[in-house]
Each structure stands twice: as structure tokens, then as C-alpha cells.
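Novice: Here is my input; please provide its structure:
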Amino acid sequence: MDDDSSIREVAHLALELVAGWRVTTAASGTEGWQRALSDRPDAMLLDVMMPGMDGLTALRRLRDDPVTRDIPVILLTAKVGGIEQQKGEDGPPAGVIAKPFDPMTLADEVAALLGWQR
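Specialist: Purely as a prediction, here's the structure:
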């Protein structure tokens, strides 16, 4: 989930076309959290800096709910250094990917962080 529609579109295309994964997008932390409850995704990419419910708040909600607690979450952020200090506070994410990311290697980065084969 990302509030920037162009980033959502690029990530969506990169993960669906390059990796062949089924991707659902969300424009806010609240929408992403609600979709996680209803869709129970295999993993989530979560932008840290969003208006309204930011990514760290969404991560906290995901970790607090038994339905979404075990969904692997990869944080997307332009401020990787600052996020490293907060990673453990909300239940650790599966990893962090810096923005801007390379759409051609995004699927490989996600797979590597999650321990998935591509």
C-alpha cells in the first residue's frame, strides 16, 4: 500500500508482470489494513510515510490482530536509516526496501526478503 498512485502502479506492474503474483493495492494505511483483514494476503508491501494512518501505525494494527498478525510485511521508505531504529517496536517487518526502488528487481528483492523462490 502506498498513497502515491504512481508508486502503487509501478509496484503492481512489477510484481504481477515480472513475478506473476496476484497483487491488490491500497491507497492508505486504513484501506490496506482493512484489505488484509478481508483478503488475508500472503505478504504486504507497506509505505511508511502516508497521511492518515501511516505505515508504522498500520503495521502495529496488523500485529495486534490475530487474523493479520503473521502476514509478512515489507516496509517501503525513502528514509531507511530512520526505520531501522523502529523495526522491533511494532513486531519486526520481514524487511525494508528503499524508495525509489528498481521495478525490474522489485520482485527479486521481495522474494529474497520473504525466502520465496522465483
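
Novice: make it CA atoms for all contacts and neighbour counts henceforth
Specialist: Will do.

Novice: was I right about residue 40 contacting residue 68?
Specialist: Yes: shown here, residue 40 and residue 68 form a contact pair, counting by Cα atoms under 8 Å, at 7.0 Å.

Novice: so how far is residue 31 from residue 67?
Specialist: Separation of residue 67 from residue 31 (Cα to Cα, to the nearest Å): 16 Å.

Novice: Could you also give me the structure for this second sequence? I'd like to compare it with the first:
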Amino acid sequence: MARTVLVVDDEPHLRELAALSLERVGGFTALTAGTAAECLAAVAEHHPDLVLLDAMMPGTDGPGTLALLRAGAAGAGVPVVFLTAGVQRHQVRALESLDVLGVLSKPFDPLELPAQVRELAGWRG
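Specialist: Predicted coordinates for the structure are as follows:
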């Protein structure tokens, strides 16, 4: 059975590109959400194996969304990987210090994204 990854990003084209990459290249099942509220609802309904979460979103940002996930039963244990355009070292360190598996940078290579997610999650081929 394919692992399910929820892609959360406020930019529709990036959200869809990541989902397409994860499905077509990685063989994952991909779900998408554009806001913190959509993320929480999708996690509660679908129980994804991992959330790929944009760090910088309007309204509730990635760290805020992560805090909301961790506060609820459905999202308390779900693995999270941040996806961010902020690649300054101090920004990455701040994100890595949160309860996440790692941080990937945007723009991402659609051919590499599934392997990067697999590596951070510790999943085999």
C-alpha cells in the first residue's frame, strides 16, 4: 500500500507540483491543503503518513500549523517535514529545532522530492 503524504502550501501551483511529483515519481498517494484549517481537517480525516508543510503561509504559518497539529489527537504523532523558501541558515536552524523530521528548500526538484521525503522519513524504496 502506498504511503500517503499531505502537501500543505498556500501556493496552488507549488502544492500541485509537489503532489504530482510525489505521486508520479515517488509512487505515494498525495493529498493537498492550502491552509492550516484544511491541513487539520485532512489529517483528522485521512491520517496521512507524513505532512509536507510550507513554513511561510499567510494567516497561520507553518510553525503555527505544526503547533495546532501537535495539540490535537489526530496530528500529535504525524511526521512533518517543512518546505521553505527561507534558506538562510538561522531560518533553517529555527525550523529544525521544532518537532519535525527535517527541512527541505523551495524551489524543489520534482524529480528529487520523493527521494528526499523518503530519506527524511526513513522509508525504504
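
Novice: out of residue 40 and residue 68 of the first structure, which sits in the busier spot?
Specialist: More crowded of residue 40 of the first structure and residue 68, by other Cα atoms under 10 Å: residue 68, with 19 against 15.

Novice: nearest residue to residue 32 of the first structure other than its sequence neighbours?
Specialist: residue 26 (5.1 Å; Cα to Cα, 6 or more residues apart in numbering).

Novice: Would you confirm that that neighbour belongs to a strand?
Specialist: No: counting by DSSP: H, G, I helix; E, B strand; the rest coil, residue 26 of the first structure is located in no strand; its state is coil.

Novice: Alignment lookup: it to the second structure.
Specialist: In the second structure, the residue paired with residue 26 of the first structure according to TM-score structural alignment is residue 33.

Novice: how many neighbours does that match have?
Specialist: Residue 33 of the second structure has 22 nearby residues by other Cα under 10 Å.

Novice: Now do the same for residue 113 of the first structure: its match in the second structure.
Specialist: Using TM-score structural alignment, residue 113 of the first structure pairs with residue 120 in the second structure.

Novice: Could you tell me which residues make contact with its match?
Specialist: 81, 101, 102 (Cα atoms under 8 Å, 6 or more residues apart in numbering).

Novice: The second one -> the first structure?
Specialist: Residue 101 of the second structure is assigned residue 94 in the first structure as its aligned equivalent, the criterion being TM-score structural alignment.

Novice: Might you report the residue contacts of its match?
Specialist: By Cα under 8 Å, 6+ apart, the neighbours of residue 94 of the first structure are 72, 73, 74, 75, 113, 114.

Novice: What's the PyMOL line that selects buried ones from those residues?
Specialist: Buried residues within the contacts of residue 94 of the first structure, by 16 or more other Cα atoms under 10 Å, are selected in PyMOL with:
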select buried, resi 72+73+74+75+113
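
Novice: Where in the second structure does stretch 45-65 of the first structure align, residue-wise?
Specialist: With TM-score structural alignment as the criterion, stretch 45-65 of the first structure aligns to 52-72.
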